[in-house]
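> let me see the structure of the following:
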Amino acid sequence: MNEHAELRDWLIALRTPGLGPGGLRERLGATRGSIDQVLAQLRRQASSLDPEAKTWLDQPDETRLTADLAWLAEPGHRLLRCTEADFPPQLETIPQPPAALFISGDASLLLHPQVAIVGARSASIAGKANARAFARSLALAGFVVTSGLADGIDGAAHEATLEAGQPTVAVIGTGPDLVYPRKHRELSARVAAQGALVSEFPPGTAARADHFPRRNRLIAGLSLGTVVIEAGLQSGSLITARLAGEQGREVFAVPGSIHNPLARGCHRLIREGARLVESASEIVESLTPAARALGAELAQRLDLPTAVSTERHRRAKGGWRDDPDYQRLLDVLGHDPAALDELATRTGQSAAVLSSMLLMLELEGCVEGLPGGRYQRLPGV
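Below is the predicted model of the structure:
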């Protein structure tokens, strides 16, 4: 099956009423990841499906599918499927993992260690200043700052990260072609250009209240830890924090004045076991071991010869320097910034392999990730 036909089948499946990511994943497992077999199976079982699903499978909306495929054909746009090697492994262990993600920007950022920064939409000036300070420090320490593109704390975290010249990931509750809130249209474009916009929803999907808890589980799931900066007792940020805790991720809360209603949610989290933090360095120290473990997990999950041999070399000989594939990557990288596709051409390695290798080199302090999905070898390496 060619790529265009496979993408079309995926879009039909993703838009099938009542199927959902769980149903699609279950059928993919039964068919060993064959999307065309999934559709064939669904059509054979049409009589037991929801009438809307049967109608859609019998006669998909070709106008809608054509628009979806046109969006995916644009540079920097991708449908990242759970059957692909570079689908983020941290999402496999969350409740109701997505079957696919629509991405505008650098999909490889989802393989990097991420920290979520979330909080109140109606944040105070001080709260937004804290969000900016934490985001900048975490980004410069090598973590990808992830948030939800909402007003208030989310927007401040994204903006500060971009201003620091670092990539950021925004997980949104609409289709990847829409912006909510509308005031963040320019910010959304900057995130896509310098980082990645991520959505579980197909193009054209408008904002709905029930989309945002679903978005929040992805923010928590992608991140090694979630930092809450200002949250009322009814804040959606507390949902993200709860999901992060349930997923086994670290939860951090920034305390505030007892007279500030937007501090009460953070104080509740602290009483319930979240770690009180006053500086980004505390978060970096706490999450660095998890970031290193993520690199090893990626190598194992990708199950690729380069990644596997690298881990063997690291265990047996004590370092990546003994691995010829890593030496070749560093040689072709040189000291000038290069994009992932350039490195793939120079090395003959796939983007999935290179993402894993570059992540390990970043964690070792040998390579620096730059805006626009570029990488640069650090001096002295």
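> CA atoms for contacts and neighbours, from now on please.
OK.
> leaving out sequence neighbours, find the closest residue to the most centrally placed residue in the chain.
Nearest to the geometric centre of the chain sits L110, at 3.9 Å (C-alpha atoms, centre = their mean). In space, and not counting its chain neighbours, L110 is closest to P88: 6.0 Å by C-alpha to C-alpha, 6 or more residues apart in numbering.
> show me what contacts the one you found?
L110, L111, L222 (C-alpha atoms under 8 Å, 6 or more residues apart in numbering).
> wait, which of those is closest to E297?
L111 (10.4 Å; C-alpha to C-alpha).
> now do the residue nearest to L110 against P305, distance only.
Separation of P88 from P305 (C-alpha to C-alpha, to the nearest Å) stands at 19 Å.
> how about L361?
Counting by C-alpha to C-alpha, the gap from L361 to P305 is 17 Å.
> comparing the two, which residue is more hemmed in?
L361 (19 against 12; other C-alpha atoms under 10 Å).
> rewinding a little: of all the contacts of P88, which comes closest to K128?
L222 (22.7 Å).
> that closest one: how many residues sit nearby?
Other residues close to L222 by other C-alpha under 10 Å number 28.
> that one: what's it in contact with?
With C-alpha under 8 Å, 6+ apart, L222 has these contacts: P88, Q90, L91, L110, Q114.
> what do you get for P203?
With contact set as C-alpha under 8 Å, 6+ apart, P203 has these partners: D68, W71, T174, G175, P176, D177, L178.
> close enough to count as contact, the third one and H211?
Yes. If you go by C-alpha atoms under 8 Å, T174 and H211 touch, sitting 7.4 Å apart.
> which of these two has more residues huddled nearby?
The neighbour count for T174 versus H211, taken as other C-alpha under 10 Å, is higher for T174 (23 against 16).
> could you pull out the helices for the stretch 51-200 of the chain?
51-58, 62-73, 125-140, 153-163, 185-194 (DSSP state H, counting those that start in this stretch).
> and the ones you listed: which comes nearest H267?
Closest approach to H267 among the helices of the stretch 51-200 of the chain (C-alpha to C-alpha): helix 125-140, 14.3 Å.
> so what secondary structure elements neighbour the closest one?
Identification of packing neighbours for helix 125-140 by 3 or more C-alpha pairs under 8 Å, 6 or more residues apart in numbering; DSSP states H and E yields strand 114-119, strand 144-147, helix 153-163, strand 225-229, helix 280-302.
> okay, buried residues for it please.
Residues of helix 125-140 classed as buried: 127-139 (neighbour count, 16 or more other C-alpha atoms under 10 Å).
> kindly report the same for stretch 80-98.
Buried, per 16+ other C-alpha under 10 Å, within stretch 80-98: 80-83, 85-91, 94, 96-98.
> measure that stretch end to end?
End-to-end distance for stretch 80-98: 10 Å, by C-alpha to C-alpha.
> kindly report the same for stretch 164-179.
Note: stretch 164-179 ends 23 Å apart using C-alpha to C-alpha.
> next, the second sequence, to be compared with the first:
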Amino acid sequence: MRYHIAGAGKGNPGFTAGRNHGAQLRNRQGGKGISEKAGISHKKNSRSQLAALIRLTISPCPSRGELRRLLALKSPEELASTLPETDQLSFSLNAALNHGITSLAITSADYPHRLRSIPDPPAVLFIKGSPEVLKGSSVAVIGSRRCSLYGRKAARKLAGGLSAAGVCVVSGLARGIDAESHRGAILHCGRTAAVLGGGLDSIYPAEHSALAETIARCGCLLSEYPPGVRPTRYSFPERNRIISGLSDAVVVVEAGERSGTMITVGTALDQGRDVYAVPGEIGRSTSAGTNRLIRDGAGIILSAEEFLQDLGLQAEQPEAVSDDPLIKLLRNRELTPDMIISITGSDRSALSSRLLELELAGQVVRRPGGAFTSVV
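As a prediction, the model looks like this:
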């Protein structure tokens, strides 16, 4: 089912990480996009090109829209040759090299094709991992940071089902639904991509650093911001257009009516993407946004299998339920390490290591107060 509304207003696509940049997230001008065949195709990712693209993005001029136009005419090295060397450039380049961060200009043949077609695509993407994961079907699975246990389980189950069918799960690495979506994909050894609101050398939130490294190994991290740029309150809404732009469809698992998630819904609709929502409990604030989306015509998600049918994909047969004794113990209950020790007599050090292992694998989650519960 398609859910479409009229596009939003106009704005200025200039590149900054401050207030003006955040206010521009509804710019929908110039929807023609740029093909790698339209101008110069920048296929190499040499150190000189990386340095040039960093220099172009940290410079206050040209604007993002102007940079897209210039990259279709000249190589990054040619464009950057007139800009001065700065300490920020040295810092960003060293951070990129130390963290294994590469770059893609919009004219590159490897630039994600769906993203190139949106009205205001990033002129440059910085990537850690493999952008190849975005060449097949991709679905954004997003939602509230402050989510319920139901929302966590729904996000993980849905992302796992999509991932098992070969769909790349796209989200924003935020606390709550985003993180559970990534973990659900990882748990099924599938593909996932995280779009960040700052440079890839500084993961936010910091507690997701280990998760980010795992995502980079089985998918990729992306940002339009070069290394060294810290996220701001304005850069997070701005990156939402990239999350929807990379995806064939957007699924909202849980969200309040005024949640930042609704910004992504707006950009998805403006980009012509299908929007789906997971129904939630009536009266729960974190489900108010999703329930309203369904009322207003969004597609309803009842299972990954049905959703995959809508996408024209085949669902994988469900795997057997885990027989891990610790996962069984934590299924449908929340227990602290002390409680687990009192029940099982486990060694505290061994238990801590095992819980960390299961948490990183996305099989248990830590609840407020330090308790753990299984989500598989």
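> just to revisit the earlier point, tell me, of the contacts of P88 of the first structure, which are also contacts in the second structure.
Shared with the second structure under both residues aligned by TM-score structural alignment, their matches' C-alpha atoms under 8 Å, the contacts from these are L110, L111, L222.
> which residue in the second structure aligns with the first one?
Read it as L110 of the first structure. In the second structure, L110 of the first structure lines up with L134, judged by TM-score structural alignment.
> dump the residue contacts of its match.
Contacts of L134 of the second structure (C-alpha under 8 Å, 6+ apart): P112, C168, A193, L246.
> nearest to N240 of the second structure, of the residues you listed?
L246 (10.0 Å).
> quick check, Q166 of the first structure in contact with L140.
Yes. With contact defined as C-alpha under 8 Å, Q166 of the first structure counts as touching L140 (7.3 Å).
> quick one: the residue nearest to G225 of the first structure when sequence neighbours are not counted and A231 of the first structure, what's the gap?
Of all residues not flanking G225 of the first structure in the chain, E250 sits nearest, at 4.4 Å (C-alpha to C-alpha, 6+ apart). Distance of E250 of the first structure to A231 of the first structure, given as C-alpha to C-alpha: 17 Å.
> which one's more surrounded, those two?
For E250 of the first structure and A231, the more surrounded residue by other C-alpha under 10 Å is A231, and the numbers stand at 30 against 22.
> specify the local secondary structure of the more buried one.
coil (DSSP: H, G, I helix; E, B strand; the rest coil).
> hmm, back to that, okay, the contacts of P203 of the first structure in TSV with distance to N216 of the first structure next?
Formatted as TSV, the contacts of P203 of the first structure follow (distance: C-alpha to C-alpha, whole Å):
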residue	distance to N216 of the first structure
D68	24
W71	24
T174	12
G175	15
P176	16
D177	19
L178	18
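> among those residues, which one has the most neighbours?
For these, neighbours tallied by other C-alpha under 10 Å; top is P176, 25 neighbours.
> excluding its backbone neighbours, what's nearest the counterpart of that one in the second structure?
Aligned counterpart of P176 of the first structure in the second structure: L200 (TM-score structural alignment). In this structure, L200 of the second structure finds its nearest non-sequential neighbour in P227, 5.7 Å apart by C-alpha to C-alpha, 6+ apart.
> please apply the same query to G195 of the first structure.
P167 (4.4 Å).
> one more: V141 of the second structure?
Nearest in space to V141 of the second structure, with sequence neighbours left out and distances taken as C-alpha to C-alpha, 6+ apart, is V251 at 4.9 Å.
> for stretch 276-285 of the second structure, grab the matching residue range in the first structure.
Aligned by TM-score structural alignment, stretch 276-285 of the second structure corresponds to residues 252-261 of the first structure.
> tell me how many other residues crowd the closest residue to A53 of the first structure other than its chain neighbours.
Nearest residue to A53 of the first structure in three dimensions, chain neighbours excluded: P17, at 4.9 Å (C-alpha to C-alpha, 6+ apart). Neighbour count for P17 of the first structure, taken as other C-alpha under 10 Å: 17.
> picking up where we left off before, and in the second structure, which of the contacts of P203 of the first structure remain?
Comparing the contacts of P203 of the first structure with the second structure on both residues aligned by TM-score structural alignment, their matches' C-alpha under 8 Å, the contacts found in both are D68, W71, T174, G175, P176, D177, L178.
> return the residues in contact with the third one.
T174 of the first structure is in contact with Y180, S199, F201, P203, G204, T205, A206, A207, R208, H211, counting by C-alpha under 8 Å, 6+ apart.
> what about burial for these, which qualify?
Buried among the contacts of T174 of the first structure (16+ other C-alpha under 10 Å): Y180, S199, F201, P203, T205, A206, A207, H211.
> ok, G22 of the second structure touching S235?
Yes. If you go by C-alpha under 8 Å, G22 of the second structure and S235 touch, sitting 5.9 Å apart.
> need the contact list for L80 of the first structure.
F87, A100, L101, F102, I103, A107 are the contacts of L80 of the first structure under C-alpha under 8 Å, 6+ apart.
> what's the counterpart of it in the second structure?
By TM-score structural alignment, L80 of the first structure lines up with L104.
> which residues does the aligned partner of the residue nearest to G195 of the first structure in the second structure contact?
With TM-score structural alignment as the criterion, P167 of the first structure lines up with R191 in the second structure. Contacts here follow C-alpha under 8 Å, 6+ apart; on that basis R191 of the second structure touches V133, S163, G166, V167, C168, V169, A185, C218, G219.
> highest neighbour count among the residues you listed?
V169 (34 neighbours).
> and that residue, what does it touch?
138-141, 159, 162-163, 181-182, 185, 191-193.
> so what's it closest to, chain neighbours aside?
Nearest to V169 of the second structure is T192, by C-alpha to C-alpha, 6+ apart, at 4.6 Å.
> which residues sit in contact with that neighbour?
Per C-alpha under 8 Å, 6+ apart, neighbours of T192 of the second structure: 133, 163, 168-171, 182, 185-186, 215, 218-220.
> in CSV: these, plus distance to G260 of the second structure.
Below are the contacts of T192 of the second structure laid out as CSV (distance: C-alpha to C-alpha, whole Å):
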residue, distance to G260 of the second structure
V133, 26
S163, 25
C168, 22
V169, 19
V170, 16
S171, 13
H182, 19
A185, 23
I186, 25
I215, 23
C218, 27
G219, 25
C220, 23
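> can you pull out the strands in the stretch 251-376 of the second structure?
274-277, 299-300, 364-366, 372-374 (DSSP state E, counting those that start in this stretch).
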